[in-house]
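1. Just the structure for this:
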Amino acid sequence: MIRKMWGLIPVLDCSQLLRFCPSQCKTSLVSFTTPDPRADPRHCTMSDQAFVTLATNDSYAKGAMVLGQSLRNHNTSKKLVVLVGPHVAEPCREVLGSIFDEVCLVNIMDSDDEAHLALMKRPDLGVTFTKLHCWTLTQYSKCVFMDADTVVLSNIDELFEREELSAAPDPGWPDCFNSGVFVFTPSNETHEKLLAFCEENGSFDGGDQGVLNSFFNTWATADITKHLPFIYNLSSIAIYSYLPAFKQYGRNAKVVHFLGKLKPWNYSYDAEKGEVKGHALSPDSSHLHPDYLVMWWQVYTESVVPLLQKAHGETPFSGDFEEESHKGNLQEEVREESQPAAPPPPPPPPRQLSSEERKQRWEDGQIDYMGDDAFAHIEKKLNTFLK
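-> From the prediction side, this is the model:
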């Protein structure tokens, strides 16, 4: 039995946020075919609560597929909803429709705030304003939003016991919450207020996190029950800033968030050896934990790749909508992703820093957690003093 899911969200460009009221928005219906949930025990869900994510291009669609599949693998009882931008290719939407209960087509909202985005060196984050459309999903009484670069390690349905706006602290500034995972209550009124707030105040970081922290500005002080434990939004790159804590509590992690410019899909994977290739530190990249990268790729190769192969067949597939052409088919792409990457040329040996230079770097917050300042080296140095 086949049913039709209809995704419908009226949206506006940022320059038009206050020019029209929602009743004046012209909308269109987009049909997606998904399996009947009654035919699959994995889809026995609560109809009024949902996990929600966003994919603005085919690359993030891959991340959304892995996230959705990881939620299925851990037997969530909630509905799964994905918001997709117009640049997501039809075959990718088809695969998303086989994993998610509802696929909603939305237009891209971009902050166009080059100045603030430049501070984070992440011009790509302007389109995360599109995330604000999740508040229009009023067919649900409560939702949990999760970025497409997260992956679930165990069942997290207990998050729906929390109230709006519940989120985990951001590792960079703990009095701000990280907007990669948060509990919210859909509301057209809240959505309109958020759009008005964007138009009037903008975002202090150019992305959705700055807007949401300014809008829900009592999060840090008003109600501690709205502070999610860090295990629900464990930053893969924050692990190395406090290794002892990760060794103590990391086994309890339930959601891993691949923050930073590099995402799991930017690497390649050797399926036979079960190893992620091209995973190395460089001055312009953040270090993602290798175990979690392997977990992501295992879900991708075992559960997502077969669906992509079925959807694309011999159709050329582009991993990013900004690419104008891409030769070959999906099978070739998967084979390339599964082969070891060519080894990069060896970096020049690092210059040894003097004690004064290292001290100055510590004071400036430039700590080499993966090198001379690694926890193991510090521990070894301490042991020499304690003997």
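2. CA only for contacts and neighbour counts going forward, please
-> Noted.
3. close enough to count as contact, Gln331 and Lys310?
-> No: in this structure, Gln331 is not within contact of Lys310 by Cα atoms under 8 Å, at 10.2 Å.
4. quick one: which of the two has more around it?
-> Under the criterion of other Cα atoms under 10 Å, the comparison of Gln331 against Lys310 puts Gln331 first, with 19 against 13.
5. Without its sequence neighbours, what residue ends up closest to the more buried one?
-> Distances taken as Cα to Cα, 6 or more residues apart in numbering place Gln309 nearest to Gln331, at 6.7 Å, with adjacent residues excluded.
6. check which helix or strand covers that neighbour.
-> helix 305-312 (DSSP states H and E).
7. before we move on, what about Val294?
-> With DSSP H and E as the test, Val294 turns up in helix 290-299.
8. which strands and helices sit next to that helix?
-> Secondary-structure packing of helix 290-299 (3 or more Cα pairs under 8 Å, 6 or more residues apart in numbering; DSSP states H and E): helix 58-73, strand 275-277.
9. And Glu161, how far from Asn383?
-> Applying Cα to Cα, to the nearest Å, the value for Glu161 to Asn383 is 46 Å.
10. nope, Asp101 is what I meant
-> Applying Cα to Cα to Asp101 and Asn383 gives a distance of 55 Å.
11. one more to put side by side:
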Amino acid sequence: MGGNAFFTLLTSDSYAVGAVTLAASLKDFDPDVCVCVLVTADVSDGVLLSLNRVFDEVIEIGLLECHGTTYETVLERPDLKDTLTKLHLWDQEQYSKIVYLDADTLPVKSMRTLFDVEVSETVIGACPDIGWPDMFNSGVMVLKPSKATYKALIDTYKTKQELIDGADQGLLNVFFENNWLHIPFIYNVAFSGAYQYRPAFLHFRDKIACIHFIGTNKPWTSTAPNDLLAPYFDKWWSRFAQIRAFAQLPGYSVPLASETAALKDSSQSLAKLSDVPVKAETIRTSANWNPALGPPPADTLPEGANLVYSSHVNAWDQKRPDRSASQRGRSKHKNTMKALSKSLSKTRIDEEE
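-> From the prediction side, this is the model:
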């Protein structure tokens, strides 16, 4: 059996940008720990290539969809329908202990200490959920892989037709109801609008190890919803700006130096510069063409006809109104008389001297 590893999950291209940024951030603090990602068949080939550049191991798994509609009707989160695929974590017995993080988390300190949590095949470590602290949040977990636990989880998945959230967190809280160890909230900090949250956040923010961008406000899709999260949105964009060129993630171009600087300044700037992720097959060949390295791709179309022609004339380049011949004649006569008068005056002065 192998050693420890960080894991995340990707069931589509929509969270790919979050996954590569998470991997890069984990390696910033703990470069010697293996970083892995579980992927399903819905992840495109282009994104798979990017994942293989950033992650130490990319593991393909089958999709497990949620039962019921709670995740959609109550939470209004249709993106949660694939989260039960997370159960495959317990099938990864090639590792002795796993620290799992959702792809929408951002470590801002080392997460290595979580490997010291004393978990077993039937006991996991997790942080309390911000919505109901008697439950745990499944966005960050410490677990020991086990085929037996994996089978028991799959059996529970097949028999439990309706869960509190209709997704993985509800099922895992049922399965590990009295068998989870409390991990400090600083390892999975989610935002809450509760009145006591702000003073607590400000008091403990220097201890925060990992931010969890729960809900629909992700750094790659929106601006920070409040001033508390804004610095972490900036941190996320700053790290993504550094990794995006190496990852070569389809749908994301390399930022200019000026853009990178702006990305670090404020989340308002980030909103204007943020990209919209698209699948690899929608990227035109010409979008990846570098004119410095070769001729245009053969399958591209001429675009000269689409150019908009316009002209600009400076005010000082405008022609002056035309004058009549008599006006031009009078002007020349005056200039001639001035020149003669000046010459005669100079001659008199010379003679007097």
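12. quick one, which of Asp101 and Asn383 of the first structure is more surrounded?
-> Asp101 (23 against 10).
13. corresponding residue for the more buried one in the second structure?
-> Counting by TM-score structural alignment, Asp101 of the first structure lines up with Asp56 in the second structure.
14. swap in Asp147 of the first structure?
-> Per TM-score structural alignment, Asp147 of the first structure is aligned with Asp102.
15. hmm, back to that, so which of the helices and strands packed on helix 290-299 of the first structure is the most packed in?
-> When these are scored by mean count of other Cα atoms under 10 Å, the highest mean neighbour count falls to helix 58-73 (a mean of 24).
16. which residues of the second structure does the next helix or strand after that one align to?
-> Toward the C-terminus, helix 58-73 of the first structure is succeeded by strand 78-84 as the next helix or strand (DSSP H and E). Using TM-score structural alignment, the residues of the second structure aligned to strand 78-84 of the first structure are 33-39.
17. what are the ranges of the helices in the stretch 1-150 of the second structure?
-> Remark: helices assigned in the stretch 1-150 of the second structure by DSSP state H, counting those that start in this stretch are 16-29, 45-54, 70-73, 147-159.
18. returning to that earlier point: quick one: the helices and strands packed on helix 290-299 of the first structure as CSV, columns for distance to Asp113 of the first structure too.
-> Listed next are those as CSV, based on distance: least, Cα to Cα, whole Å:
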stretch, distance to Asp113 of the first structure
helix 58-73, 21
strand 275-277, 34
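19. nearest to Ala196 of the first structure, of those?
-> When these are compared by Cα to Cα, helix 58-73 sits nearest Ala196 of the first structure, at 27.4 Å.
20. The closest one vs the second structure - mean distance after superposition?
-> Superposing on the second structure and averaging over aligned pairs (mean Cα distance after the TM-score superposition for the first structure), helix 58-73 of the first structure comes out at 0.8 Å.
21. any idea what Val181 of the first structure aligns with in the second structure?
-> So Val181 of the first structure corresponds to Val140, using TM-score structural alignment.
22. ok, now which ones touch its match?
-> Residues in contact with Val140 of the second structure (Cα atoms under 8 Å, 6 or more residues apart in numbering) are 99-102, 126-127, 187-188.
23. ok, 10 Å please
-> Counting by Cα atoms under 10 Å, 6 or more residues apart in numbering, Val140 of the second structure touches 7-8, 99-102, 105, 114, 125-127, 183, 187-189, 210, 212.
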